[in-house]
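Engineer: need coordinates for the following:
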Amino acid sequence: RSAIKNLYQYGIIAAHTEDLSYHGDVAEILQAYKEVTEETGFHTHLLVHHLVIDEFVQQQPILPSTMSIGAMKLFVDGALGGRTALLGRGYSDDPTTRGIEVHTPEQLEQLVKRARSYGFTVAAHVIGDLAIERFVQVLEKYPAPKGKRDRIIHATVVRPETLARIRKLPVLIDVQPVFLLDDADFIVDRLGLNRLDWSYRLRSLAETGALLCGGADAPISDPDVRRSLYAATEGTAGRVNKANETLSMYEALLLFTKNPHLATETHGRKGLLLPGYDADFVIFEEDFYRLRGEAILNNRLVETVQAGKTVYQAEAALI
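Structural biologist: Below you'll find the predicted structure:
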């Protein structure tokens, strides 16, 4: 309840998350989500960690309209900050390591096969270029169920040849533009200038035809969507300049409005301001289309409306 109340202050009224293997029995966690989401109307789309996929399928839970279930979630590698993201060659500031491989290629294949046996798509945390290549290779061998899309989470460092392979796959990609800001102090040291060209490739990923959804990986990063809009459209932070990989403000806003509902197949009633859709919207003080640079970060959220009800209203600005 506290987390949802906090998210309302950022204009967030729904979230994609993955919590079913960290806090005890799956049934108890689902019950907690059921109680709180039905009470608040906050919609959650839950991924199912591979460690509890068998338990979840056996329980066959009946979920309320405020909850939906997505792909089976797994981790292929770690993160760039701790040098645990899996790279094709050693880190520039520590050539003795290429990161960690959470699962061997054989184990990764078996996990994807298990998901397919249950009719699930697969969502994989992949940050390093070798991790993404490994996951793409398995998806090519074991395609998603017809009409469904697997999920690539992060895709922070991607080789050009891997982009070409992604073009041929039915996937959606969770991108975190805010990582450009969060990683700016160390990313050049980790990757070097050459591999920096492979990183934070929002424009290149969009051009693969994959559906891009935006997130902040909260609570790892700040859920303030303004930071993500700033990073996605400006493409600069510290020593990093990715101006060639930026999105338009319209494309950046889609990452956090329409596209996540396309991913969860709730787009017929959510994600747009249209007659017949749920009255879910936020009001900012300024028009994002008129803003550039740090003015994006300073745009004040005035009101958050969920299903026609105001769930957050800022205090009146001091004159």
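
Engineer: can we go C-alpha only for contacts and neighbour counts from here?
Structural biologist: Noted.

Engineer: quick one, helices of the stretch 151-300 of the chain?
Structural biologist: Per DSSP state H, counting those that start in this stretch, the stretch 151-300 of the chain carries helices over the ranges 160-166, 179-182, 187-196, 202-206, 225-234, 249-254, 258-263, 294-297.

Engineer: what's the following helix or strand after the host helix or strand of residue 125?
Structural biologist: Here residue 125, judged by DSSP states H and E, is contained in strand 122-126. Next helix or strand after strand 122-126 toward the C-terminus (DSSP H and E): helix 129-141.

Engineer: now that following helix: buried residues?
Structural biologist: If you call a residue buried by 16 or more other CA atoms under 10 Å, then helix 129-141 has these buried ones: 129-139.

Engineer: quick one: list the elements packing against it.
Structural biologist: helix 105-117, strand 122-126, helix 160-166 (3 or more CA pairs under 8 Å, 6 or more residues apart in numbering; DSSP states H and E).

Engineer: which residues touch it?
Structural biologist: 76-77, 85-88, 101, 105, 108-109, 112, 124, 126, 155-159, 162, 165-166, 169 (CA atoms under 8 Å, 6 or more residues apart in numbering).

Engineer: next, the structure of the following sequence, for comparison with the previous one:
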Amino acid sequence: MMVKITVDQIIGGIKMDTIFYNGKFRTMDKMNPEAEAVAVKDGIITRVGSNEEILALAEAHTKKVDLEGKFALPGFSDSHLHLIYYANTKRKVELSQARSIEEAISLCKAQLQEKSKEDGWLLGCGWNQEDWKVPVFPTKIDLDKISQDIPIAITRTCYHATVINSKAIELLGLNKEIPELSNGIVEVDENGQVNGILRESAQNIVWNYMGVPTLEDLKNRIEDACLDAASKGITAIQTDDFETFTGDTIDLIIKAYHELVSEGRLPVRVYQQCLLRTPEKLQAFLDKGYKTGYEFGLYKIGPLKLLNDGSLGARTAYMREPYHDDPSTKGVALYDPEQLTKMIKMGHENGMQIAIHCIGDAAIEMAVNSFEQVMLESPRTDPRHGIVHCQITDINLIERIKKLNLLIYAQPIFIRADKNIINQRVGEELGSTSYNWRAFADRNMHLSGGSDCPVEKFDTIPNMYCAVTGKNPERDSDPAWHPENCLTVDETVKGFTWEGAYAAFQENERGTISVGKYADMVVLSEDLYQVPEDQIKDIQVKMTMVNGEIKYSDL
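Structural biologist: Coordinates of the predicted model:
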């Protein structure tokens, strides 16, 4: 909800709560692109202008914040992540820095006693075998070197594959019987024995064994995770939380957010991407009165989220042609075309925005086909449906997406790891038209930026660096990935500010520093538009404001 402010109030009547001055504001508002100071009342921007004119509005009670000449933008928006998953990873062994299976084993051993205290399991996350000296998947044999007495489960960075040790296999009963799974794989070795690798829905065998946190514990985890996001300049997120835990925990999760809002403890705006895989789950959700647009303070129900395939790294992204480096598979389709169309139709006709996870070109094509059918049969004004990731594409697919006016939820930071495997997986020709942000921008498509955290960190600055340069921020001396497919700095900033707001139907409320919008802003150490491109990655967040309240400061 926006607060209406009259011209008379702005000119003479409102007593300003806070004035941020001595800044270098890039407002992203074409009518007033630059400013030195911003005045805020009740969380709303009431005036944007020069230091002199804005400071003249200050009264005795007005808080004045000197930005020390620093560069400021609208607050960053992360259009796709998994907030509660991220919160849970803080209790796990972080394996993203491992550069070999031996290093991963060593990291787990070092934290074996501490991390396994809470529930008796050692859990790890973030590993990527493509970063290792020998890029092969670990198995139970590797994890048994950590412990054969404590159950262990380590999840790949993409969250589409988990590896468990022999003790976990025993506890889960997989040494006796392998359950039949429609969308998952329990891998076996040459002797028909479970090797410890679980792909896609097979991972739920592990998570079903785990418990669910209490309401208070969950609230604390969410608040802590949101404060971490604020420290990176993020003021709004779109998060897919509903399947973080096993069982029906949707009511628990929504209640946690509601109570955090009521207690004034939700630091950033949250737009829930509602993962509801079946018609029955979607109908039960709708029957409770929820749909896109339901709002409770900073918490808002967003799109129906559907998963249509897996990940490129795990070779479960659904492809039209077999993988170049494994011709035995085309990946995993999590719906067939009829099922997907049914889910889209049900969501669309019940007022839901829809966002579909699609990485492989076959998954994207299936989603486009279904959208075309449903939107032709049931026209609806401005539904803002979209595709999350939309990585492996060709120009024909992009043109079809454009015609449907589908949103693209992109993660430029994926290029950090994926640039090393794209051509191996799909070949150079298809690789050259993939991760093609330039093609989206040239067609004036709605392209918002996100991180998919905890798949990647939700640090927006390195994400922007990838969008602009096509390089790995950790190894910027490496060649860029198809620099002709990159974005300009301005396009990138728009993708992480205004487009994020647009994807949440909030472009009239946030996304630019404009009178009448929420005072959501970020202050940076350097001017993104002025530093050389190779220095973008080094810029630091100095302050983050939501509703004019400082949620993080290093000034």
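
Engineer: what TM-score do we get after superposing?
Structural biologist: Taking TM-score structural alignment, normalised by the length of the first structure as the basis, the two superposed chains have a TM-score of 0.93; 315 aligned residues with a CA RMSD of 1.7 Å.

Engineer: returning to that earlier point: packing partners for the strand holding residue 125 of the first structure?
Structural biologist: Looks like strand 122-126 of the first structure contacts strand 67-75, helix 129-141, strand 150-154 (3+ CA pairs under 8 Å, 6+ apart).

Engineer: got these as JSON lines, with distance to residue 213 of the first structure columns?
Structural biologist: Putting these into JSON lines (distance: least, CA to CA, whole Å) gives the following:
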{"stretch": "strand 67-75", "distance to residue 213 of the first structure": "14"}
{"stretch": "helix 129-141", "distance to residue 213 of the first structure": "17"}
{"stretch": "strand 150-154", "distance to residue 213 of the first structure": "9"}
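
Engineer: residues contacting residue 152 of the first structure?
Structural biologist: 123-126, 171-174.

Engineer: ok, those vs residue 310 of the first structure, which is closest?
Structural biologist: residue 174 (28.3 Å; CA to CA).

Engineer: give me the number of residues near that closest one?
Structural biologist: 23 (other CA atoms under 10 Å).

Engineer: residue in the second structure paired with it?
Structural biologist: Counting by TM-score structural alignment, residue 174 of the first structure lines up with residue 409 in the second structure.

Engineer: ok, residue 93 of the first structure next?
Structural biologist: Per TM-score structural alignment, residue 93 of the first structure is aligned with residue 325.

Engineer: isn't its match right next to residue 425, touching?
Structural biologist: Yes. Under the criterion of CA atoms under 8 Å, residue 325 of the second structure makes contact with residue 425 at 5.6 Å.

Engineer: the two: who's more crowded?
Structural biologist: residue 425 (21 against 14).

Engineer: how much space between the more buried one and residue 170 of the second structure?
Structural biologist: Residue 425 of the second structure sits at a distance of 34 Å from residue 170 of the second structure (criterion: CA to CA, to the nearest Å).

Engineer: next one: residue 545 of the second structure
Structural biologist: Distance from residue 545 of the second structure to residue 170 of the second structure, by CA to CA: 49 Å.

Engineer: who has more neighbours, these two?
Structural biologist: residue 545 (25 against 12).

Engineer: so what does the more buried one match up with in the first structure?
Structural biologist: Residue 545 of the second structure maps onto residue 305 in the first structure, with residues paired by TM-score structural alignment.

Engineer: ditto for residue 485 of the second structure
Structural biologist: Match for residue 485 of the second structure (TM-score structural alignment): residue 245.
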